[in-house]
Each structure stands twice: as C-alpha cells, then as structure tokens.
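J.: build me a model:
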Amino acid sequence: MSPAYDPDNIFAKILRGEIPAAKVYEDAETLAFLDVMPQAQGHTLVIPKSPSRGLLDAEPAALAPLMATVQRVARAVKDAFAADGVTILQYNEPAGGQTVFHLHVHVIPRHEGVALTRHAGGMADGARLEADAERIRAALTAA
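T.: Okay, here's the model as predicted:
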C-alpha cells in the first residue's frame, strides 16, 4: 500500500497559489504549467486539481479530464515549439521514478535527433519559462 497523499507537496502548494508557476492552461479540474527542470524547451506538467499521490490511487473520475487536458496541451506544445513529436510520461512511486507525489503527466516536445536533457539538470530561468508559457498559451488560443 502506498503512503497517504501529502497535502504539502509542491504541486498542492502550486494549486493553492503558495508557490508561483508558469501556467499554460487551467480549467475546473486540471492545471498545466511548465516544469522548472525541463528536459526540453516547453516541457509541461499536467495535474489534476483533486488530490491523489499518483495514478494508482487516483479517483477514476479524475482521469478522463486529466487525459483530455494532456491531449489538448500536447497539441499546443507540439505546435508552439514546431516539434516533430511529443513524449508523454507518467511515473508512480519512487521505484517507478516518481519524485513529486501528486499525480502528474509530463508533456515534452521532441525534435528528431535531439536528446532530452537530464531532469535534475538545474532550474530553468523564470523569464524563459514565462516566455515559453506564453508561446503555449498562444497555441492553445489558436487551436
């Protein structure tokens, strides 16, 4: 059995507005924002607003809106960065690679022949993240 959901995780704090984030999309059930340690320019995270540690303990009703937002954001990210494709990743529990224990999906634009950088490669510049977020928001508006 997994440990209980921690309401003080960083994504819960972002949802409560206690920590800033470069937001790209928000609706009643989901939030999408840029990863502060991007593996590629435009690396976006999509989270449900409902509390769940990961996919394994999420309420099934939260998954459909989450995946609808993942799809919408993935299309916009691909367009905004003229990407050749998009990688979608989702990790569960430490052994599965999860480091923040609030369900989240990574949306990473990919360009042919360009490798991803290390996720723990350092924090991105805030101004750069906000500029990238604006590109994605513009692509969402154009869709």
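J.: alpha carbons only for contacts and neighbour counts from here, please
T.: Noted.
J.: now the helix or strand harbouring residue 107: buried residues?
T.: Applying DSSP states H and E as the criterion places residue 107 in strand 105-110. Of the residues in strand 105-110, those buried under the neighbour-count criterion (16 or more other Cα atoms under 10 Å) are 105-110.
J.: please provide the structure for the following sequence as well, for comparison with the first:
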Amino acid sequence: MECLFCEIINGSIPSECIYEDELVYAFNDIDKQAPIHFLIVPKEHIKSADELSEKHKELIGHIFLVAKNLCGKFGLENGYRIVNNCKEDGGQTVNHLHFHVLGGRSLNWPPG
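T.: All right, here's what the predicted structure looks like:
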C-alpha cells in the first residue's frame, strides 16, 4: 500500500481539502481534537522531520506561512497550535511529514 497521505494528495482517498499549491496540501482532520483541526502535508514524500535537510528550508517556511494564512481565514486571532510528531515515540502515526494545526478553543499545556 502506498503512503496514506500520498494517496490523499493524489486523490485516491477523498479528503476535505482547504488549501493546495505546488508544494503542500492541507485538509481537515477526520478525528478533530479542536473545533478547528487541519493538517498541512508537503507533496514531497518525506518520512519525518528527521529526514529534513538544508534543501527543505523554504518548504518548512512555506508550511508555516500557509498555516498562518489559513488560521487567519478561520478566525483564529486568539491563537492556535502547530504540532509535528516525529517518529513512533513522538506520536507519529503516518510516516509522511505533516503538521497539525489546532485552534478554536483554549489549548492546555502539556498536551499529554
């Protein structure tokens, strides 16, 4: 089986797309942990943050700008959280780099 997020990006698995460009695909999480909860996934298959290199600097900056712009679109002026889980012990369940963006309520720390 191909990577779950690669299949979502290529349209083999349906998703609720909220943004797409040549570098990233963003969609609503199917298991929301906050009123607003979406994922931003690079189109390039990168397994985890541990695989990032110098060549990915612009991509990571782009992801954060997309997150900021989408949070503005969704009215998260009171704040939001951007999360990346890295590898199994870090809570990563899909081996394709992705960022969770959560907001719409007060988010506690530590998360768990």
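J.: tm score of chain vs chain?
T.: TM-score for the superposed chains, counting by TM-score structural alignment, normalised by the length of structure 2: 0.81, backed by 110 aligned residues with a Cα RMSD of 2.4 Å.
J.: need the counterpart of residue 27 of structure 1 in structure 2.
T.: Aligned against structure 2 by TM-score structural alignment, residue 27 of structure 1 finds its counterpart in residue 21.
J.: separation between that match and residue 44 of structure 2?
T.: Here residue 21 of structure 2 is placed at a distance of 12 Å from residue 44 of structure 2 (Cα to Cα, to the nearest Å).
J.: next one: residue 22 of structure 2
T.: Distance from residue 22 of structure 2 to residue 44 of structure 2, by Cα to Cα: 10 Å.
J.: coming back round to it: residue 21 and residue 44 of structure 2: which has the busier surroundings?
T.: Neighbours per residue (other Cα atoms under 10 Å) separate residue 21 of structure 2 from residue 44, with residue 44 holding more: 14 against 10.
J.: how about residue 95 of structure 1, what's its match in structure 2?
T.: Using TM-score structural alignment, residue 95 of structure 1 sits opposite residue 89 in structure 2.
J.: centroid-nearest residue for structure 1?
T.: Centroid check for structure 1 by Cα atoms, centre = their mean gives residue 45 as the closest residue, at 0.4 Å.
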